[in-house]
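> no sequence on this one, just coordinates:
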């Protein structure tokens, strides 16, 4: 017949309770090394990084090329870009990632930004926004101070704000729709005060709908660069009746994401000149 020592039942009960508490606690602990490995390193984000994961697939536009001008956008992961090859293939304009948050500058920015200009392209710079790290004004100033400025030379496009899915966490960066709109306005207003130009807004309709409540108030002043990897551009964010640029694939020929400017080359020049 088994012998039960005094207090053994209580100890078993306490042990079971402790196991239950530890199991619950595990659900709230930081990510394990394996889980953390799936989160990209800060600074590695680029235009359209979340589009394939959240919004679509690669596609080929059905729009005729007669009134569309081919472009490309690049970031540090492309390294030194063969600009002459892209130029020969018909690419006439380009955007290069300059900054992210207030903690990152593209180490290949000079080769990419100046290299596109040197082969004859009309070029611009973009900023990958991280609204959960610093204010819109702070990031706009950082962008302008690190390559995102503008000059009326006929070959420099206004800076672009890349506002899309957060690759490092919550899709909307932990912000409500109204807080996100305020952050974007802070960035855009500061950029204009620094450069005299209204920044281009790069986004995807589904993200814009989810994270700004499909806000329409920026459409009258800011050119739209919409991301959609499909055969047509689809529904645009609220307020915009047409797109200025369309990122239609993440796997274009030679290198980079490829884009269509909604107009002939003289319209690209017009945007550059303001």
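Yep, that arrived. Keep in mind that this is a model prediction, so the values were computed, not measured. Numbering: from 1, shown residues only.

> C-alpha only now, for contacts and for neighbours.
Noted.

> gap between stretch 201-216 and the chain center?
A distance of 12 Å separates the C-alpha centroid of stretch 201-216 from that of its chain, computed with Cα atoms, centre = their mean, to the nearest Å.

> I should have written stretch 106-125 there, sorry.
Shown here is stretch 106-125, whose average C-alpha point lies 19 Å from the average C-alpha point of the whole chain (Cα atoms, centre = their mean).

> That stretch spans what distance, first to last residue?
The first and final residues of stretch 106-125 sit 11 Å from each other (Cα to Cα, to the nearest Å).

> And for stretch 120-133?
Using Cα to Cα, the distance between the terminal residues of stretch 120-133 is 36 Å.

> How about stretch 58-76?
Using Cα to Cα, the end-to-end distance of stretch 58-76 comes out at 21 Å.

> Tell me where the stretch 101-250 of the chain has strands.
Counting by DSSP state E, counting those that start in this stretch, one finds strands in the stretch 101-250 of the chain at the ranges 104-105, 122-128, 160-162, 200-203, 224-227, 245-249.

> Comparison target below:
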């Protein structure tokens, strides 16, 4: 009797295994859940953060910079810097600052007030910038979000026009956000036109020559309307993005903080602020 019982159990177990295998063959495979795109502002994307990653940024000694004519030292910040010690940077000779306000249509810099107002109170000429995500929403939507959340302008001689920061995609390997050069130019123009309609000023455009020429295909001309703020971490500003003959601002290093040079005198900087 024990032997028969043992054989019955073995046959039953084997049958169960066979049935389970057959059932698995006829069960539709379940698709792996799609990976959601990271949310806007899930990381702190400051001006040049992606350019530094893609273009091999290296520290540059300000004593080695090659400049022609007068310049005004400045800086730019985002929430990454937290509460900025503005008296310290004023003492270091910085006379203007750009502060990140927004990204896409879903992120606002939580330190914007301390940074934007603090730079103004210490005596700097200040402005705000928007980190563009052209694959998330159109240029008009992002320009309106920017203006509604700190990116406006006033003719007080202390407020620079807002800046469109457009650079490598921080959320994927698609450097140009899936847009053709023609679509990218159209997106930038829509942002620029909307900002102009809202504030009366054309925005400055922040970018790098390598990114701009690749992702616009050297097909757009914004030189008549939009000053360019170029990022290049080297001892000279180098070639400018397509068609610009002169730059307004040069971001020359991100060490120990993003540092910039305005291309002109303090009077020229104030004139740019006044429009």
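Yep, that arrived. Everything numeric here is computed off the predicted structure, so don't read it as measured data.

> Buried deepest among the strands of the stretch 101-250 of structure 1, which one?
Comparing the strands of the stretch 101-250 of structure 1 by mean neighbour count (mean count of other Cα atoms under 10 Å), strand 122-128 comes out on top with a mean of 28.

> Next, the mean deviation of it compared to structure 2.
In the superposition against structure 2, strand 122-128 of structure 1 averages 0.1 Å from its aligned positions (mean Cα distance after the TM-score superposition for structure 1).

> quick one: that strand aligns where in structure 2?
The alignment of strand 122-128 of structure 1 onto structure 2 (TM-score structural alignment) covers residues 125-131.

> who touches that stretch?
Stretch 125-131 of structure 2 is touched from outside by 45-47, 95-104, 116, 119-120, 146, 150-152, 157-166, 270, 273, with contacts defined as Cα atoms under 8 Å, 6 or more residues apart in numbering.

> which ones among the residues you listed are found in helices?
With helices defined by DSSP state H, the entries of those inside them are 116, 119-120, 146, 270, 273.

> Would you mind putting those residues into TSV with neighbour count alongside?
Below are those laid out as TSV (neighbours: other Cα atoms under 10 Å):
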residue	neighbour count
116	24
119	26
120	19
146	30
270	17
273	21
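
> any idea where the helices of the stretch 151-274 of structure 1 begin and end?
Using DSSP state H, counting those that start in this stretch, the helices found in the stretch 151-274 of structure 1 span residues 177-195, 205-212, 265-273.

> Adding distance to residue 246 of structure 1, write those out as CSV.
Formatted as CSV, those follow (distance: least, Cα to Cα, whole Å):
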stretch, distance to residue 246 of structure 1
helix 177-195, 20
helix 205-212, 12
helix 265-273, 13
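
> Identify the residue nearest residue 171 of structure 1 in space, chain neighbours excluded?
Spatial nearest neighbour of residue 171 of structure 1, chain neighbours left out: residue 165 (4.8 Å); criterion: Cα to Cα, 6 or more residues apart in numbering.

> hmm, back to that, the strands of the stretch 101-250 of structure 1: which one's closest to residue 86 of structure 1?
Taking Cα to Cα as the measure, these were each checked against residue 86 of structure 1, and strand 122-128 came out nearest at 12.8 Å.

> State the span of structure 2 onto which stretch 99-111 of structure 1 is aligned.
Alignment note (TM-score structural alignment): stretch 99-111 of structure 1 is matched to residues 102-114 of structure 2.

> That stretch: end-to-end distance?
Stretch 102-114 of structure 2 has an end-to-end distance of 15 Å (Cα to Cα).

> Buried ones in it, by neighbour count?
Taking 16 or more other Cα atoms under 10 Å as the neighbour-count basis, stretch 102-114 of structure 2 is seen to contain the buried residues 102-105, 107-109, 111-112.

> number of nearby residues for the residue nearest to residue 171 of structure 1?
27 (other Cα atoms under 10 Å).

> Longest helix of structure 2, counting residues only.
Ranking each helix of structure 2 by length (DSSP H) puts helix 2-26 first.

> Which SSE is immediately downstream of that helix?
Sequence-wise, the next helix or strand beyond helix 2-26 of structure 2 is helix 49-54, with elements assigned using DSSP states H and E.

> for the next helix or strand after that next one, which positions count as buried?
Scanning forward in sequence from helix 49-54 of structure 2 by DSSP H and E, the next helix or strand is strand 72-77. For strand 72-77 of structure 2, burial by neighbour count (16+ other Cα under 10 Å) applies to 72-77.

> No further queries at this time; thank you.
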